[in-house]
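*Asks:* Sequence plus predicted model, see below.
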Amino acid sequence: MNPGAQGPADAWYRELVVEFPDGTKEWLHIERKPTGTHIPLLRGKPAPWTDLEFQKCPSCPLPKNLVPTCPAALSMQTTLGKLREHTSIEEVKATAVDARGRTQTVEGPLQNVGATLVQLAVFVSGCPVGKEFKPYLEDLPPFVSSQQLSRHIVTKILAKHDGVWESARAELVGTLNALHEIFVHLMKRLLNGGEPPAQDAIPNSIAHLDAVAQTLSVRADALFQQMTVELGWHKKPAVEDKPAGLGGRLASFFGRLKP
């Protein structure tokens, strides 16, 4: 999806309007704490599949006695839950509005728009693993291409590591591995939690974002070396190379969804 922006919107929008082919619209208001964390506006009780211990990510440090529900799952219930009856290939028009009233409007498959809600759930909900990735997404508009997203993330992490692409790559690979586990377990929650969505818009939104992350992991070496040259970091002394350890070895996403 190529954004048709009407000004540079912030990545973490306050409102999202999705217009469907039949003219109907879904309005999603995103409430936040002063820190920027998403506050799910829940009507009724949390769904059973949001329970913290149900399909909990192996690396999640949250204690059940203090946090009864998975922050990412609860966020998804209040946002992506509105897309339960829709298919992933529906061509929609989506407009994101940030806190300053700036907008960005795009048109494309619903799963691409849904992926921005998955980003919200994973990176801005209070998920302790996902929030580590949030700084890499700063200064991005809500809707970007996979290439723009990858280049932006690599640029951010290279700057953090003073241009040493080997250590930057190692950090990125570890983070992508953890994110992959989150996507897998969110999918397991949806499919095995007793309330599977009627259509495929929600699961395919998760799968779409996971595919973007896995593609970045596969292209990490080449992209880091390319961006190191483009940004002038290649003039720094080289350090000993270390194997990425992930590359193309991530398991097939849907192949890991067995209960």
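*Replies:* Structure received. Residues are numbered from 1 along each chain as shown.

*Asks:* From now on I want contacts and neighbour counts done on CA atoms only, so please keep to that.
*Replies:* Fine.

*Asks:* how about the helices in the stretch 151-259 of the chain?
*Replies:* Remark: helices assigned in the stretch 151-259 of the chain by DSSP state H, counting those that start in this stretch are 165-192, 201-230.

*Asks:* Out of those helices, which is closest to residue 73?
*Replies:* Across those, residue 73 has its closest neighbour in helix 165-192 (6.8 Å, CA to CA).

*Asks:* quick one: buried residues of the closest one?
*Replies:* By 16 or more other CA atoms under 10 Å, the buried positions in helix 165-192 come out as 165-170, 172-173, 175-191.

*Asks:* Kindly report the same for stretch 193-203.
*Replies:* 193, 196, 197, 200, 201, 202, 203.

*Asks:* what about versus this one:
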Amino acid sequence: MGTMTIRYYFTLPEGVREVFNLQFDAKKLELTGNMPDVMPSWTRLDFHQCPNCPLTPDTHPHCPLAAHLVNIVERFEGLISYSEIQVDIMTAERFITQETTVQRGMSSLMGLLMATSGCPHMAFFKPMARFHLPFASAEETVYRATSMYLLAQYFLHKEGHQADLDLTGLREIYNNIEIVNVAVAKRLRTATEADSAINAIILLDIYTKAIPVVIEESLEEIRYLFAPFFKEAEKRPSKKPTE
């Protein structure tokens, strides 16, 4: 399947430009060639290691997620999170441009880096990384995450596994991601004196906390979108419960 490329172009204050040319293994959906030559101490696996991390220092001396954040953290050192910038993103399918803040631009890129970093907890978001949607709103994120998870259940069902239509597993995934976000924020407080990287993680964590709540409320916020399906279902005879 070859390589997938996504490019981020940041036009910073005073016209300075930072370009991130990201290459992914198109089948594994993992970043390639993004590791720094020298790993900072804050990338060590045992430095603020996530309590739910399944990795060990013997096999992974450095946290793969932290290692993939080094470049963006170092290149944005000193920038204030609320500074206005322009971000241009180029994928194989489209070109997106956005006037935004440093923290929002970093948050969009960091979400992509984290999902494809090799972190076991973030791996569930690889399908969303494949169809990357920069600057997604809260409603778009809910729709994308639940759709992704339910499509995974379809494939599991086709393979003879039990499908989780109650989204219990999705809540568990996001609960684990919340733990990861807290630990990553602790690493970043050591890595940089600027607030932009930490605030970028906080923005991601806002969505992380919100989605389990929306699931608990039976996705009522987006239920109205599916009214035509309910109308069609009403025309069909009701199925009797299986005994």
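*Replies:* Received, thanks. Worth saying up front: this structure is predicted, and the values here are computed from it rather than measured.

*Asks:* tell me which element the most centrally placed residue in the first structure falls in.
*Replies:* For the first structure, the residue nearest the mean C-alpha position is residue 119 (2.7 Å; CA atoms, centre = their mean). Residue 119 of the first structure belongs to helix 110-123 when assigned by DSSP states H and E.

*Asks:* Relative to the second structure, which residues correspond to that helix?
*Replies:* Helix 110-123 of the first structure lines up with residues 102-115 of the second structure when matched by TM-score structural alignment.

*Asks:* just how off-centre is that stretch within its chain?
*Replies:* Stretch 102-115 of the second structure sits 8 Å away from the centroid of its parent chain (CA atoms, centre = their mean, to the nearest Å).

*Asks:* what comes into contact with that stretch?
*Replies:* Contacts of stretch 102-115 of the second structure from elsewhere in the structure, counted by CA atoms under 8 Å, 6 or more residues apart in numbering, are 8, 10, 31, 65, 68-69, 72, 79-85, 87, 122-126, 129, 132, 134-135, 196-197, 199-201, 203-204.

*Asks:* ok, average deviation of it from the first structure?
*Replies:* With mean CA distance after the TM-score superposition for the first structure, stretch 102-115 of the second structure departs from the first structure by a mean of 1.6 Å once superposed.

*Asks:* residues in the first structure matched by stretch 174-182 of the second structure, start to end?
*Replies:* Mapped onto the first structure using TM-score structural alignment, stretch 174-182 of the second structure covers residues 176-184.

*Asks:* Aligned against the second structure, show me the partner of residue 221 of the first structure.
*Replies:* Here residue 221 of the first structure is matched to residue 216 in the second structure, going by TM-score structural alignment.

*Asks:* Which residues are in contact with that match?
*Replies:* With contact set as CA under 8 Å, 6+ apart, residue 216 of the second structure has no partners.

*Asks:* ditto for the one 5 residues further on
*Replies:* Taking CA under 8 Å, 6+ apart, we find residue 221 of the second structure in contact with residue 214.

*Asks:* Is it correct that it falls within a strand?
*Replies:* No. Residue 221 of the second structure: not assigned to a strand; according to DSSP: H, G, I helix; E, B strand; the rest coil it is helix.

*Asks:* in what helix or strand does the closest residue to residue 162 of the second structure other than its chain neighbours lie?
*Replies:* Nearest non-adjacent residue to residue 162 of the second structure, counting by CA to CA, 6 or more residues apart in numbering: residue 156, 6.9 Å away. Counting by DSSP H and E, the element that carries residue 156 of the second structure is helix 138-158.

*Asks:* number of nearby residues for the corresponding residue of the first structure for residue 30 of the second structure?
*Replies:* Matched across to the first structure, residue 30 of the second structure falls on residue 37, judged by TM-score structural alignment. The number of residues packed near residue 37 of the first structure is 19, by other CA atoms under 10 Å.

*Asks:* Distance of the residue nearest to residue 162 of the second structure relative to residue 183 of the second structure?
*Replies:* According to CA to CA, to the nearest Å, residue 156 of the second structure and residue 183 of the second structure sit 31 Å apart.

*Asks:* Could you do residue 124 of the second structure as well?
*Replies:* The span separating residue 124 of the second structure from residue 183 of the second structure equals 18 Å under the rule CA to CA.

*Asks:* repeat for residue 29 of the second structure
*Replies:* Distance from residue 29 of the second structure to residue 183 of the second structure, counting by CA to CA: 24 Å.

*Asks:* wait, what's in contact with residue 34 of the second structure?
*Replies:* Residue 34 of the second structure neighbours (CA under 8 Å, 6+ apart): 22, 68, 71.

*Asks:* Tell me which helix or strand the last one sits in.
*Replies:* Residue 71 of the second structure is part of helix 64-75, with elements assigned from DSSP H and E.

*Asks:* That helix versus helix 168-191: what angle between them?
*Replies:* 40 degrees (axes from the mean of the first three to the mean of the last three CA atoms, to 10 degrees).

*Asks:* What lies in contact with helix 64-75 of the second structure?
*Replies:* When contacts are defined by CA under 8 Å, 6+ apart, helix 64-75 of the second structure is touched by residues 18, 34-36, 39-40, 42-43, 106, 110, 113-114, 117-119, 184, 187, 191-192, 197.

*Asks:* Could you measure from the closest residue in space to residue 137 of the first structure that isn't next to it in sequence over to residue 173 of the first structure?
*Replies:* With sequence-adjacent residues excluded and distances taken as CA to CA, 6+ apart, residue 137 of the first structure is closest to residue 153, at 6.6 Å. Residue 153 of the first structure is 12 Å from residue 173 of the first structure, where distance means CA to CA.

*Asks:* Residue 223 of the first structure too?
*Replies:* In terms of CA to CA, residue 223 of the first structure sits 13 Å off from residue 173 of the first structure.
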